[in-house]
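Asker: Just the structure for this:
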Amino acid sequence: MSDTDQGQSFAIEADGDDESNGSTSLAALGRGAKAFFDWALVVVIALVVALGVRTFLFAHFVVEGSSMYSTLETGDRVFVNKVSYRLHEPNRGDVVVLHEIRGTTERDLIKRVIAVGGEEVEMRSCEVRIGGQLLIEPYLDPTVVTPGNCGGDFGPILVPAGTVFVMGDNRAGSQDSRTLGPVLIDDIVGRAFVVFWPRSNWQWL
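Answerer: Presented below is the predicted three-dimensional model:
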């Protein structure tokens, strides 16, 4: 083979390397673009899921006012389970967020379920009774709820089916079922189950 042939052969091989390098670069670029779009898709799906979870499963609520003191204080942030009462009826003792009720000054309310449909509730000398039996309420602060500082006696009241009787833990400073009447279960946003902020007030409810 002549020197010229060798030079031509070398030139052809060099051209082949350029094409190979170009193909490799394009392939790498394609893989990078695919990885980017895959991650973008993951982020979009995560956002959609997060939005769906927040919209349909959970919500957060900022406490305003002192009606649930000292269990909850102004500025406390709680997570609310919005599906609990699609699966079962509210239970006595649950802390619930309610839609605005006519006659109150609050947009939303957060209260505690004291009695459920079919139960008879009354209060005498700051003691709540259900069907004549004393209701034990360990969540009450004895320095806040004291004899003569709990809003006065009431009842007995029969709670209709499909409703709950709610009260604030700060009995003397709460607008609740004592004046507004039992609340429709359909007006309950969900069950508040944890205080997540501020960290100093973190607690399960």
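Asker: Please make it C-alpha for all contacts and neighbour counts, starting now.
Answerer: Fine.
Asker: Check which helices and strands the longest strand belonging to the chain is in contact with.
Answerer: Within the chain, and with DSSP state E defining each element, the longest strand by residue count is strand 188-197. Contact partners of strand 188-197 among helices and strands, from 3 or more CA pairs under 8 Å, 6 or more residues apart in numbering; DSSP states H and E: strand 77-81, helix 84-87, strand 95-98, strand 203-204.
Asker: Now show me the structure for the sequence below, then we'll compare the two:
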Amino acid sequence: MSLPVPDLALRAEDRAPSASLEASTPSRPAGKWPSRLRWTLGCLGLFVGTRFLLGSAYRVPSPSMVPTLAVGDLVFAESFTVGGPIPGVPWSRPRLRALRPADVVLFRVPYDVATIYIKRVVGLPGDTIGMRNGVLLRNGRRDPALSRDSLFVDRASDPADFVWHEPFRIATGADDSARAALPTARDWGPLVVPAAHVFVLGDNRGASRDSRHLGFIPDSLILSRAMVVYWRNGRPILHHPL
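Answerer: Coordinates of the predicted model:
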């Protein structure tokens, strides 16, 4: 009785496709970035692109903009048209829209650039800005779009906060000497806003630390323009305009 002979040719043929497939698989190109690095760079690009094209959220930390903005409000601020530095990277955006009176902006405090404030623009380059008995005057007139007179609560002022006013102040008449000698938070100026700067105030005029104390805000420190409140008191809202 003869024993069955293994079909060696068939087995060799069975192995051939595997060997052929292995031989045809291309090797990884030398120098190709690992997928993790590509993913990291993609996320970084998405983050920078979002900050560049859209803007960012900001939580209101103080009552200086009451009643427009309450403490804890979440505000969306657009940075695309405003221009200026891009947060987190050493680049800047071009300005596509000039700032206007009544714009609510986020900016870095001149003497403490790590701190960000949110205030309302009330004076542009070349404007004369002052306050008489709590009434804001822009170019000698009361502007209804900027007025928050009824919200003003008189509080004690530190004269040292107003020393910086003197080089920018212009004389206006007989009562000028008394006002220049002792300016207060509700009675100061008029001041001329220099080029490439703005003058900002909080809507809550009696409880805001703003350009009256900080000085003019350079354009280069303005980060974004507040557009809408989207979260208040623990629930979503849509509050616009500011």
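Asker: rewinding a little: okay, the helices and strands packed on strand 188-197 of the first structure in a markdown table with mean neighbour count next?
Answerer: Putting these into a markdown table (neighbours: other CA atoms under 10 Å) gives the following:
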| stretch | mean neighbour count |
| --- | --- |
| strand 77-81 | 22 |
| helix 84-87 | 12 |
| strand 95-98 | 23 |
| strand 203-204 | 12 |
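Asker: Out of the ones you listed, flag the one nearest residue 195 of the first structure.
Answerer: Of all these, the one in closest proximity to residue 195 of the first structure, counting by CA to CA, is strand 77-81 (4.4 Å).
Asker: can you give me the angle the closest one makes with strand 188-197?
Answerer: With axes from the mean of the first three to the mean of the last three CA atoms, to 10 degrees defining the directions, strand 77-81 of the first structure sits at 140 degrees from strand 188-197.
Asker: which residues of the second structure does strand 77-81 of the first structure align to?
Answerer: Strand 77-81 of the first structure corresponds to residues 74-78 of the second structure when matched by TM-score structural alignment.
Asker: Figure out how far that stretch is from the centre of its chain.
Answerer: Centroid displacement of stretch 74-78 of the second structure relative to its chain, using CA atoms, centre = their mean, to the nearest Å, is 8 Å.
Asker: Residues touching that stretch, excluding its own?
Answerer: The list of residues contacting stretch 74-78 of the second structure from outside it, by CA atoms under 8 Å, 6 or more residues apart in numbering, reads 54-60, 106, 224-232.
Asker: Put the buried members of those into a ChimeraX selection.
Answerer: Restricted to the buried members of the contacts of stretch 74-78 of the second structure, where burial is judged by 16 or more other CA atoms under 10 Å, the ChimeraX selection command reads as follows:
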select :55,56,58,59,60,106,224,225,226,227,228,229,230,231,232
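Asker: The second structure: helices as residue ranges?
Answerer: 8-24, 35-53, 176-181, 211-214 (DSSP state H).
Asker: Go through the ones you listed and pick out the most buried.
Answerer: Mean neighbour count (mean count of other CA atoms under 10 Å) peaks for helix 211-214 among these, with a mean of 19.
Asker: what distance separates that one from the centre of its chain?
Answerer: Its chain's C-alpha centre and that of helix 211-214 of the second structure lie 19 Å apart, by CA atoms, centre = their mean.
Asker: my read: residue 187 of the first structure touches residue 102, true?
Answerer: No. The pair residue 187 of the first structure and residue 102 does not pass the contact test of CA atoms under 8 Å, sitting 11.6 Å apart.
Asker: what's the spacing between the residue nearest to residue 55 of the second structure when sequence neighbours are not counted and residue 106 of the second structure?
Answerer: Closest residue to residue 55 of the second structure in three dimensions, ignoring its sequence neighbours and counting by CA to CA, 6 or more residues apart in numbering: residue 78, at 4.3 Å. Using CA to CA, to the nearest Å, one gets 10 Å for the distance from residue 78 of the second structure to residue 106 of the second structure.
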